[in-house]
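> I would like the atomic coordinates for the input below:
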Amino acid sequence: MTAAVTMVVVCLVGGTWGFTDHGGADDLSPGARSLPWPKDGQASVWVEGVGSLGTKGEQRPVPIASVTKVMTAYVILREHPLPTTDPGPVITVDRTAAQESGSIDESTVRVDEGQQLTQRRLLELTLIPSGNNIARLLARWDAGSQEAFVTKMNRAAAKLGMRHTTYTGASGYESTSRSTAVDQLKLAREAMRDEVLREIVAMPGTVDPATGATLPNTNTLLGQAGVIGLKTGSSTPAGGALMWVATARTHSSERLILGVVLHQRADTSPQEGLQAALDSSGKLIEAARKSLGTAVRAQASIPDAS
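Below you'll find the model as predicted:
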């Protein structure tokens, strides 16, 4: 390939999409300005091998609800790594986790005191049906108390450069756990390096330890438009939140597209907020995959003048 053709390729990847890593409002690369970004809240998208497509909305810390559990799982797997074929150690359900099962104010999973479940199963129950009581059980198992575990969460966030993030609990139930789309995208990129976490967030459901029924994944975008994860969040103060990852076919290879959408329809109901986050994310994912594929197909069609 000649130098002239190489320059065109760089223009397609670097100029059409561009690379931006700033935290300001509506900081979009040229080729991403036409994407259907959410009108409210904030969002950030990154493409493997390309870079950041930019950010939408003011990147100020907002409640992130159960998206918090991605950091909980990330810290647990850093402290207690699992091979993909190993369910991990058996953990005994304590009285607190069992009592919290009956809460009607938050998302929980029914477990009984003394019940024994593996680390892998507890991670599934944390990330798939979004069990707040299970996230806190894992925190106590790891660090002795939720408070001590939160210190680990904030330490991990600092190491990842998440300068505008504060965790105050392992589940996201507290509205004081706050972050930005840019910061959570840094976590998403790192979390997807862990094969066990990657497998879990791609699961459509997991088994209810109380009934044996299937508990569906709260991320209803799974299996659509290449979506393979990651985690939902919703509450009245947070509105709807979604950290997502999808695959996109580009010429002869497949790339990951990762994104975070926060603060959708905040101060409404958790259900309304979550649906808004899913809807806005779905549109953004489909458009980004289509645009990326078009850019790479155009790149591939450039004749080699050598």
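
> going by C-alpha atoms from here, please, whenever you check contacts or count neighbours.
Noted.

> for the longest helix seen in the chain, buried residues please.
Ordering each helix of the chain by length in residues (DSSP state H) puts helix 270-300 first. For helix 270-300, a neighbour-count test (16 or more other C-alpha atoms under 10 Å) marks 270, 272-278, 280-282, 284-289, 291-293, 295-296, 299 as buried.

> if you count contacts, what does it end up packed against?
strand 227-235, strand 239-250, strand 253-264 (3 or more C-alpha pairs under 8 Å, 6 or more residues apart in numbering; DSSP states H and E).

> hmm, try it at 10 Å
helix 3-10, strand 42-47, strand 227-235, strand 239-250, strand 253-264 (3 or more C-alpha pairs under 10 Å, 6 or more residues apart in numbering; DSSP states H and E).

> let me know the angle separating the fourth one from strand 227-235.
With axes from the mean of the first three to the mean of the last three C-alpha atoms, to 10 degrees applied, the angle from strand 239-250 to strand 227-235 works out at 170 degrees.

> where's the residue most central in space within the chain relative to Val67, distance?
For the chain, the residue nearest the mean C-alpha position is Met243 (2.9 Å; C-alpha atoms, centre = their mean). Taking C-alpha to C-alpha, to the nearest Å as the measure, Met243 falls 7 Å from Val67.

> any shared contact partners between those two?
184, 230-233, 260, 262 (C-alpha atoms under 10 Å, 6 or more residues apart in numbering).

> now the two most distant members of those residues.
Spanning the widest gap among the shared contacts of Met243 and Val67 are Leu230 and Leu262, at 13.7 Å by C-alpha to C-alpha.

> Proceed likewise with the subsequent sequence, for comparison:
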Amino acid sequence: MKKLSIISVFLLSMLMSQSVVFAQHNDQHISMEVNESSSLDLAKNSKSAILIERDTGNILYDKNSDEKLPPASMTKIMTMLLIMEAIEKGELTLDEKVKVSEKASSMGGSQIFLEEGEEMTVDDLLKGIAVASGNDASVAMAERIAGSEEAFVEMMNKKVKYLGLTSTKFQNSTGLPAEDHYSTAHDMAVMAKALLKYEAITNYTSIYEDYLRKGTEKEFWLVNTNKLVRFYEGVDGLKTGFTNEAKYCLTATAEKDGMRTIAVVMGAKTPKDRNNEISKLLDYAYAKFDTKPLYEKNQVVTSFEWLKANQQKVDVVTSDSVSILYPKGTDLDKVETKITIYKDITLPLEKGTVVGKLQVTDGEQVMSETDLMISEDVEHANLLQLFKRTFQSFF
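This next block holds a predicted model:
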């Protein structure tokens, strides 16, 4: 590959410069730094809590966010993440009908009352998980994706490791009580951040009420277990949780004025405490901070030439939206973006392969870091293409 030149400078209400370098590929995932918020008492009735801005991952508030606790049905954030990944890969379609097994139909706790042998679309099962926290729907989807819930749980824990998380372990796809099944507020926020890359998920988690099997004798009324979807402006997800051991939990997300936040509380004593503390966290975020969008998801940020590829110009795009976060009233100084393309890239490459990273800095500290990926499949060049390129290089 030829070395890339410096990308043009442009203004986003501030001077932003970009440079491109090459580096060895070391797996790096989400990195967050805690802001000075220890003096705030926003979650006094919960065991742990965290508040982050989604694009940057910056922590705005933290209370015991690394304490391992049962996540209850917030477990389904990971279940939904794997469902959305399967849809994106083409392994599932929303209109595909999934046949319900005896195991799935026999799940206790929250359910949408699936019957053994019943067929329901992925679209409706996802709705049943996101809105009604259906344990039966979760197991049905787990079995469809992995063949069994046990195999799906292996996928869940593999994804946990991929995200760089060390304080989460799942034993099921539902969050029903199980020994050695735990997570943290911090880890749940990171999983929520990953899930929200799939913008379509909020089409489900924002539903307050709907119906399954509408117009039939077995019509089922769905009401969202997350009441803030209806009563807090901007909230459009994500997932509640409750067991006697976990108490009341909620991972919530809201978007206002282009700024998306994620707030998590675990171990609240009552549902009122849970909702009040999430509301306080969100109020704090939108009263104190602003964001500046820099890139949209899948936006081309650079390209490079590759002699041995079937297409010489390979576009590199953002894997997620990119923003900077700053306290309201801040005079924005010079902001720099640095694009790093890894050296150890080999052909062939599938669409979505991570080939580098984009860092946003304030000149000293890294403000955000986002994976860069290729926007389409790249194969080896054939002999004719190589011959033409070699011939042209002489002129």
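
> the residue nearest to the centre of the first structure contacts Ser234, correct?
No: judged on C-alpha atoms under 10 Å, Met243 of the first structure makes no contact with Ser234 at a distance of 11.7 Å.

> for the stretch 51-200 of the first structure, which segments count as strands?
Here the stretch 51-200 of the first structure has its strands, by DSSP state E, counting those that start in this stretch, at 51-56, 62-63, 90-92, 116-118, 178-179.

> ok and the longest one relative to strand 253-264, angle-wise?
This points to strand 51-56 of the first structure. 20 degrees.

> strand 51-56 of the first structure packs against which elements?
When contacts are defined as 3+ C-alpha pairs under 10 Å, 6+ apart, strand 51-56 of the first structure sits against strand 27-28, strand 42-47, helix 181-191, strand 253-264.

> and these, which is most packed in?
strand 42-47 (a mean of 27; mean count of other C-alpha atoms under 10 Å).

> how about TSV for the helices and strands packed on strand 51-56 of the first structure, with distance to Leu127 of the first structure added?
Listed next are those as TSV, based on distance: least, C-alpha to C-alpha, whole Å:
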stretch	distance to Leu127 of the first structure
strand 27-28	30
strand 42-47	21
helix 181-191	13
strand 253-264	16
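
> among those, which is nearest Ala3 of the first structure?
That would be strand 253-264 among those, by C-alpha to C-alpha, at 23.5 Å.

> among the helices and strands packed on strand 51-56 of the first structure, which is nearest Met71 of the first structure?
Using C-alpha to C-alpha, the nearest of those to Met71 of the first structure is helix 181-191, at 7.3 Å.

> in the second structure, which residues correspond to that closest one?
Helix 181-191 of the first structure lines up with residues 185-195 of the second structure when matched by TM-score structural alignment.

> mean deviation, that stretch versus the first structure?
Stretch 185-195 of the second structure differs from its equivalent in the first structure by a mean of 0.7 Å after superposition (mean C-alpha distance after the TM-score superposition for the first structure).

> wait, what's in contact with the closest residue to Tyr295 of the second structure other than its chain neighbours?
Of all residues not flanking Tyr295 of the second structure in the chain, Val322 sits nearest, at 5.0 Å (C-alpha to C-alpha, 6 or more residues apart in numbering). Val322 of the second structure sits next to 54-56, 291-297, 299, 358-360, 368-370 when contact means C-alpha under 10 Å, 6+ apart.

> now the residues you listed: which count as buried?
Buried, going by 16+ other C-alpha under 10 Å: 54-56, 291, 299, 358-360, 368-370, out of those.

> how many residues are close by the closest residue to Val34 of the second structure other than its chain neighbours?
Closest residue to Val34 of the second structure apart from its sequence neighbours, by C-alpha to C-alpha, 6+ apart: Ile59 at 4.9 Å. Ile59 of the second structure has 23 neighbours, counted by other C-alpha atoms under 10 Å.

> so Ile59 of the second structure touches Ser37, yeah?
Yes: counting by C-alpha under 10 Å, Ser37 is a contact partner of Ile59 of the second structure at 9.1 Å.

> follow-up on the earlier one: out of the helices and strands packed on helix 270-300 of the first structure, the one nearest Thr126 of the first structure is which?
Nearest of those to Thr126 of the first structure, taken as C-alpha to C-alpha: strand 227-235 at 10.1 Å.

> what angle do that closest one and helix 270-300 make?
Relative orientation of strand 227-235 of the first structure versus helix 270-300 (the same axes, to 10 degrees): 150 degrees.
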